[in-house]
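# next come a sequence and a model predicted from it.
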Amino acid sequence: MDLTLVMVITVVVVALVFDYTNGFHDAANAIATSVSTRALTPRVALAMAAILNFAGALLGVGVAQTIQGIIAIEEIPADQSALALTVVMSALVGAITWNLITWYFGIPSSSSHALIGGIVGAGIASATSVDWDTLVTKVAIPLVLSPAIGFLGAFALMTSILWIFRRARPARVARGFRLAQTVSAAGMSLGHGLQDAQKTMGVIVLALVAGGYADGSEVPFWVILAAATAIALGTYSGGWRIMRTLGRRIIDLDPPKGFAAEATAASVLYVMAIGLQAPVSTTHTITSAIMGSGATKRLSAVRWGVARGIITAWIITMPAAAAIAALSYFAATPFLP
């Protein structure tokens, strides 16, 4: 077995490990609100999220193609495949390392930001062309807009719910929205698979292009299936630390607020993935939606101290992952053939 094939297999395995860590890191995104309002039990919620993550990953490849387009890996000469594969591996190391750090401390940072930061950091360190137009228009702008839309959309939806059910009995409303949350949580899980599994698909295709095993024009079905399986298994393994932060520490959720947050966040994920092919952060979107639905009660109902810590993590994730990826690349280059 030649060195290039060994490196390709290694990078693909590491990419699937990232996909798995994405699943357990971001499992809370889909189900924290439903679990915290007791609409679903944790195990039922995790099983549902895992199944729908898998299904969502099969619904498109537009986001994967956007991820492929961030750096021009195909411009690296064919006789330097080891260098090209080291660039992809360094991007993954940056993303996985930052994911594990934030998971350990229970911080709901963005796996999407971490991966994109890793790709850009490795690309800059290796002097590989970065498509800044794609990075700005299809990545940076949607990543900034999606949490803002999530906050405002959830605020508007929750305001409508409060007005529509203003004369209804609170206990009856809560029961109804617990049932509704089963649907909204399912939608959120499907959207999570649609968005996040595709990011791993894009990285695997980059590795195949770097090794000379693909031209990047399409995403092979085995790549789609492997990424879908990895994120589903990761989701089922849980994400309890982050679930506590999203479900309890930001705001005291009730079923209507949980429904408003989930329904809004899921809608944003679908529009961004299918309409714009933009890789947005599921973490940012659902966290902002939770804050938006809670702000309808009063602004002080949101625990802004916790939210401030989360926002700080959002800001530093891309540069931190980029720095780790760059360091990984520089550490690996002395050993290249």
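Yep, it's here.
# contacts, neighbours, all on C-alpha from now
Will do.
# next secondary structure after the longest helix along the chain?
Counting residues, the longest helix found in the chain (DSSP state H) is helix 3-36. Sequence order places helix 42-57 as the next helix or strand after helix 3-36, per DSSP states H and E.
# now the longest helix of the chain against helix 42-57, angle please.
Angle, helix 3-36 to helix 42-57, by axes from the mean of the first three to the mean of the last three C-alpha atoms, to 10 degrees: 130 degrees.
# and helix 3-36, which residues are buried?
By neighbour count on 16 or more other C-alpha atoms under 10 Å, the buried set for helix 3-36 is 4-5, 7-9, 11-12, 14-36.
# and what of stretch 135-145?
Neighbour counts over stretch 135-145 (16+ other C-alpha under 10 Å) mark 135, 138, 139, 140, 142, 143 as buried.
# below is structure B, check it against A:
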Amino acid sequence: MSETLILVLLIVFVALAFDYINGFHDAANSVATIVATRVLTPFQAVVWAAFFNFAAAVPLFLTGEAGVAKTVGSGMVELKYVTPLVILAGLLGAIAWDLITWWFGLPTSSSHALIGGYAGAAIARVAFDEGLSNIFHAIVIQGWVKTLFFIVLAPMLGMALAYLLMIIVYWGFRNATPRRMDRWFRHLQLLSAALFSYSHGANDAQKTMGIIAGVLVAAGYLEEFRVDWWVILSAHAAIALGTMTGGWRIVKTMGARLTRLKPRGGFCAETAGALAILFPTYLGIPVSTTHVISGAIAGVGAIRRPKAVRWGLATNILWAWLLTLPAAALVAAICMTLIRVFVGHF
């Protein structure tokens, strides 16, 4: 077995480990609202979410379209600067930041940690090879413009849709008692939670597919960028397994501390979040499920009164979001530097 093949297998393993941690870290996004409203127990909720995380693989098998994977794998970093070791350093940076924020219970974006780490490692390589003045040669500007735009747009869209859905629900059930409303929405929230978990799997699993396909191209095992069936299957299995394990520190933040939720609010938050994720997924743009569901939950809380949302906590979450890209990039750059020192080549 060649050294290159061993390295590629190691990176695929690390990529799937990141996907697992992504599901583990983002389990709160999929289950926090349905647990907070007591529609399902925590165990039932993670099984429900994991099933629909995995079910999101079906359309990829049928159509072969993996736009998000292509954007992450080849649309944000110049492939000529990508080597297996660059990808390994990027993954290590993303995993380190995910674990740090999980420990502190901060619902940051695994997606942005991944793309930040990937970019940081590529930038470090260019800095060593071509000098600091040329580091942005590693970046595909167009891909970053779209992604950065949706960093802002996605949570705002989730918030606006949730707010609108709450107005529609209150108007439609204006003659019903709150108890009757909750009885209806306890059933409907099963559907909304399934839809959100599906959208989570559809967008987030593709990011790891893009990384795996990228390393196969960089190592010469693929002549052109494409996502094979085994990559689709393994990425969805890893994220579903991670969701099954669950990240309960973040569930508490998302489902209880940000605002208080009832079944009708949970339904609106999950439905709005799913729609706000599926739209950019269709466009092939990676977005943060964490950002979107946080915005949607805040939109639900704001319909009662602005003070119903704990804006101090929301501010802390926002700071964690803003730090994710540069922090993951910095950790990945450090990893790339250590590889340079101890391995001696890229």
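Arrived safely, thanks for sending. Just so you know, these numbers come straight off a predicted model, no measurement behind them.
# what about residue 101 of the first structure, how many neighbours?
The number of residues packed near residue 101 of the first structure is 12, by other C-alpha atoms under 10 Å.
# how much does the strand or helix carrying it deviate in direction from helix 3-36?
Per DSSP H and E, residue 101 of the first structure falls inside helix 81-104. Put simply, helix 81-104 of the first structure runs at 20 degrees to helix 3-36, going by the same axes, to 10 degrees.
# and helix 81-104 of the first structure, how far out from the chain's middle?
Offset of helix 81-104 of the first structure from its chain centre (C-alpha atoms, centre = their mean, to the nearest Å): 15 Å.
# and if you look at stretch 147-156 of the first structure?
With C-alpha atoms, centre = their mean, you get 18 Å for stretch 147-156 of the first structure.
# read off where the longest helix of the first structure ends up in the second structure.
Mapping helix 3-36 of the first structure onto the second structure (TM-score structural alignment) gives residues 3-36.
# equivalent analysis for stretch 210-222 of the first structure, please.
Here stretch 210-222 of the first structure aligns to the second structure at residues 218-230, judged by TM-score structural alignment.
# hang on, the earlier thing: which one of the buried residues of stretch 135-145 of the first structure sits closest to residue 45 of the first structure?
Of all those, the one with the least separation from residue 45 of the first structure (C-alpha to C-alpha) is residue 143, at 26.7 Å.
# how about that closest one, what's its partner in the second structure?
When the second structure is aligned by TM-score structural alignment, residue 143 of the first structure is paired with residue 151.
# right, and that match touches residue 287 too?
Yes: in this structure, residue 151 of the second structure is within contact of residue 287 by C-alpha atoms under 8 Å, at 6.7 Å.
# give me the contact list for the match of stretch 210-222 of the first structure.
The contact list for stretch 218-230 of the second structure (C-alpha atoms under 8 Å, 6 or more residues apart in numbering) reads 4, 8, 61, 64, 66, 69-70, 74, 79, 82-84, 209-210, 213-214, 216-217.
# for the second structure, longest helix please?
Assigned via DSSP H, the second structure shows its longest helix as helix 178-218.
# quick one: contacts for the closest residue to residue 231 of the second structure other than its chain neighbours?
Using C-alpha to C-alpha, 6 or more residues apart in numbering and skipping residues adjacent in sequence, the residue nearest residue 231 of the second structure is residue 209, 6.0 Å away. Listed by C-alpha under 8 Å, 6+ apart, the contact partners of residue 209 of the second structure are 69, 73, 227, 231, 232, 235.
# tell me who's in contact with the fifth one.
For residue 232 of the second structure, the residues meeting the contact criterion (C-alpha under 8 Å, 6+ apart) are 57, 60, 61, 205, 206, 209.
# which position in the first structure aligns with the last one?
Using TM-score structural alignment, the equivalent of residue 209 of the second structure in the first structure is residue 201.
# how close does its match sit to residue 330 of the first structure?
Applying C-alpha to C-alpha, to the nearest Å, the value for residue 201 of the first structure to residue 330 of the first structure is 25 Å.
# check residue 76 of the first structure too.
17 Å.
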